[in-house]
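Colleague: Provide a 3D model corresponding to the input given below.
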Amino acid sequence: MRFKTSFHMDAMITILFWSLAYVLTRLALQYFTPFSLGFLRYFIASCTLLAVALITKMKLPQKQDLPCFILAGALGFFLYMIAFNQGQRTVTAATGSIVISTVPVLTAFLAQIFYQERLHYIQWLAIVIELIGVAVLTLMDGVLSINTGLFWLFLAVLFLSLYNLLQRKLTKKYTALQTSAYSIFFGTILLALFAPSSIKEASHAPGIQWVYLAVLGICSSAVAYAFWSKAFSKAEQTSQVSNYMFVTPFLTSLLGFLIAGELPERSSLVGGAIIIAGFFLFIFGEKLYGAIQDQKDAA
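Modeller: Reported below is the predicted structural model:
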């Protein structure tokens, strides 16, 4: 496996920017409402991608694929962003990333149903280990916030899992940049429902809030989703990419400490170590198992 030319680097860049998004969203929600933040974030992302589309002379999608792009925009940006921002109003950045990190499990189940993708039992074992790490990170020091925010976050999990499946389908026909750009464009059009209140809030926003918006829109949206789509276009299975989302709680805890001053608990270190162990087992476990079996057969 050539690491630089595989999907791993693309997925890692995405997860880094998404982990950062949990922290910055919490900070931005101190001023913006969830709906306004959702629109402004993806309006900036759309402007960024529109400039790229014009420079690269990006081709328009075919008419028969427009429903898929509209659905991707609705699931991945309109519905997901509303649910995510509503949930983040009442939970910590770490808790939000913990709940969203269950997306790989649901994505794997849905990929089996819709795409007949099958995981090796070692990969399922790795997912269980990663979930144990999430549980430790969640419960060991009482990090989990039990409130209505969790309901919204679990809705966000469903929307993002379905979005992942659509991205897998669209990247079979379109480039990663086209797939992410047109999905974000349609998502932003739907989010324009909140444009009037967004403009009002933005007109009085402090300078630091514009910094948060710029990073969320450009890095955590335009760039991150482009790399996410690129990872799906390279990977053999949907779950190989979505599994990276298990790393977000640990990264978010570290970034929350560095940026927002949210002190990491002991659970962040213990749970994070378990998650990383399961993560590497998912990536390398099947090959290691195969190598061991080959040695046994040779003997």
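Colleague: make it CA atoms for all contacts and neighbour counts henceforth
Modeller: Fine.
Colleague: I'd like to know which elements the longest helix along the chain is packed against.
Modeller: Scanning the chain for the helix with the most residues, using DSSP state H, yields helix 266-298. With contacts taken as 3 or more Cα pairs under 8 Å, 6 or more residues apart in numbering; DSSP states H and E, helix 266-298 sits against helix 121-139, helix 248-260.
Colleague: Kindly recompute the last result at 10 Å.
Modeller: Secondary-structure packing of helix 266-298 (3 or more Cα pairs under 10 Å, 6 or more residues apart in numbering; DSSP states H and E): helix 121-139, helix 238-242, helix 248-260.
Colleague: tell me the angle of that helix relative to helix 121-139?
Modeller: 170 degrees (axes from the mean of the first three to the mean of the last three Cα atoms, to 10 degrees).
Colleague: Residue 237 contacts residue 108, correct?
Modeller: Yes. If you go by Cα atoms under 10 Å, residue 237 and residue 108 touch, sitting 9.1 Å apart.
Colleague: Following up with a second sequence; could you model it the same way so I can compare the two?
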Amino acid sequence: MTSTPPPVTSSPGRDWRAPAAACTTVLLWASAFVSIRSAGEAYSPGALALGRLLAGSLTLGAILLLRREGLPSRAAWPGIIGSGLLWFGLYMVVLNWGEQQVDAGTAAMIVNIGPILMALLGARLLGESLPRRLLAGMGVSFAGAVVVGLSMSGHGGSSVLGVLLCLLAALSYAGGVVIQKPALRHGSPLQITTFGCLIGTAACLPFSGVLASEAAHAPLSATLNMVYLGVFPTALAFTTWAYALARTTAGRMGATTYAVPALVVLMSWVLLDEVPALLTVGGGLLCLAGVAVSRTRGRRGGTSGGREVAVKAPAAEAEQVAADRP
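Modeller: Presented below is the predicted three-dimensional model:
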């Protein structure tokens, strides 16, 4: 059964929902870095990705059945398959693998190229505008990510393979988001996320034997962290991400994720008793300042009624109008 969600209608009283969804995503993705540290000690990259995706798929599938949303329309499937393979599948495996090959600082700097690529791809392929405030905010946030990365470097070795894997993770992350964006016009965030997660799970099935073997010997804490990664940073956070992405541009959503490094520093301090250096704190504050700049809108020239204006092709303009609905 195919079930297409009703069109999104404007309602001033609901304007808070998209920012709240974006904040939920950022908080849960930040918490994922803490959980990955624990689970990654007992599970290899492919097994960890598969276990996380299995937990996420089961959670999302159950919610989809309870809500009786059914299948998205046929037009949504190219975006679902593309984002499922690139973002849910490839990204999770290569990021887990890359972080085993390079130190945390190097990984953070390289992966944070992703939001910049996202904005550029969104402008090129989706006709999205690139306001000066967005570009300025991303520049400030990326500088903060570099500072955080430099402050964390030196706690492990780096390899050419690890750098290439982290770069591939950034590319697959950005590509997956841009591919997912058009699909959200033809299905609900829950539908797009659920079936994208299922596609990623299917792509990671070759790691099922390794997962079964490692699960038999892994400590309970590592397995619980893997399940947590699937239920919250995957099932919940990817759904709230899709909800917010359907209501703004890929570039603006990408800029929002620059708050993640600052939150990771804070969570590591509170949960892992890892006291950050002053340089790390400064970098985190730069990340947050850049996000604040990127989320503001100019008064004239770049906005109209609170919305960004750009000269676009008719198809891209129609897509942006639909995406800007609250």
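Colleague: So which of the helices and strands packed on helix 266-298 of the first structure is nearest residue 189 of the first structure?
Modeller: With Cα to Cα as the criterion, residue 189 of the first structure lies closest to helix 238-242 of these, at 26.1 Å.
Colleague: what span of the second structure lines up against the closest one?
Modeller: Matched against the second structure by TM-score structural alignment, helix 238-242 of the first structure falls on residues 250-254.
Colleague: Same question for stretch 26-37 of the first structure.
Modeller: So stretch 26-37 of the first structure sits over residues 37-48 in the second structure, by TM-score structural alignment.
Colleague: quick revisit: the helices and strands packed on helix 266-298 of the first structure: which one's closest to residue 218 of the first structure?
Modeller: With Cα to Cα as the measure, helix 248-260 is the member of those nearest residue 218 of the first structure (18.0 Å).
Colleague: Touching that closest one from outside, list them.
Modeller: Applying Cα atoms under 10 Å, 6 or more residues apart in numbering, the contact partners of helix 248-260 of the first structure are 15-24, 26-27, 92-101, 133-134, 137-138, 261-265, 267-273, 275-276.
Colleague: just the helices and strands packed on helix 266-298 of the first structure: most buried one?
Modeller: The highest average neighbour count among these, using mean count of other Cα atoms under 10 Å, belongs to helix 238-242 at a mean of 25.
Colleague: which secondary structure elements does it contact?
Modeller: The contact analysis (3+ Cα pairs under 10 Å, 6+ apart) places helix 238-242 of the first structure against helix 8-28, helix 103-115, helix 148-170, helix 224-234, helix 266-298.
Colleague: So which of those helices is the most surrounded?
Modeller: Compared across these, helix 224-234 shows the largest average neighbour count, a mean of 25 (mean count of other Cα under 10 Å).
Colleague: mind checking how far that one is from the chain centre?
Modeller: 11 Å (Cα atoms, centre = their mean, to the nearest Å).
Colleague: ditto for stretch 93-113 of the second structure
Modeller: Centre-to-centre, stretch 93-113 of the second structure and its host chain are 15 Å apart (Cα atoms, centre = their mean).
Colleague: what's the span of it, first residue to last?
Modeller: Start to finish, the residues bounding stretch 93-113 of the second structure are 18 Å apart (Cα to Cα, to the nearest Å).
Colleague: again with stretch 242-251 of the second structure
Modeller: 14 Å.
Colleague: Then stretch 69-85 of the second structure?
Modeller: Separation of the first and last residues of stretch 69-85 of the second structure by Cα to Cα is 23 Å.
Colleague: What count of nearby residues applies to the aligned residue in the second structure for residue 77 of the first structure?
Modeller: Matched by TM-score structural alignment, residue 77 of the first structure corresponds to residue 88 in the second structure. Per other Cα atoms under 10 Å, the neighbour tally for residue 88 of the second structure reads 30.
Colleague: just checking, residue 88 of the second structure touches residue 203?
Modeller: Yes. Contact status for residue 88 of the second structure versus residue 203: in contact at 9.0 Å, counting by Cα under 10 Å.
Colleague: Find the residues that touch each one of those two.
Modeller: Listed as contacting both residue 88 of the second structure and residue 203 by Cα under 10 Å, 6+ apart are 50, 197.
Colleague: Could you export the helices and strands packed on helix 266-298 of the first structure as JSON lines, including distance to residue 56 of the first structure?
Modeller: Converted to JSON lines, these look like this (distance: least, Cα to Cα, whole Å):
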{"stretch": "helix 121-139", "distance to residue 56 of the first structure": "39"}
{"stretch": "helix 238-242", "distance to residue 56 of the first structure": "26"}
{"stretch": "helix 248-260", "distance to residue 56 of the first structure": "32"}
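Colleague: Mind checking those for the one nearest to residue 46 of the first structure?
Modeller: Of all these, helix 238-242 sits nearest to residue 46 of the first structure, with 23.5 Å by Cα to Cα.
Colleague: List of residues touching the closest one?
Modeller: Residues outside helix 238-242 of the first structure that contact it (Cα under 10 Å, 6+ apart): 7-8, 10-12, 15, 101-112, 115, 117-119, 123, 161, 164-165, 167-169, 228-235, 282-283.
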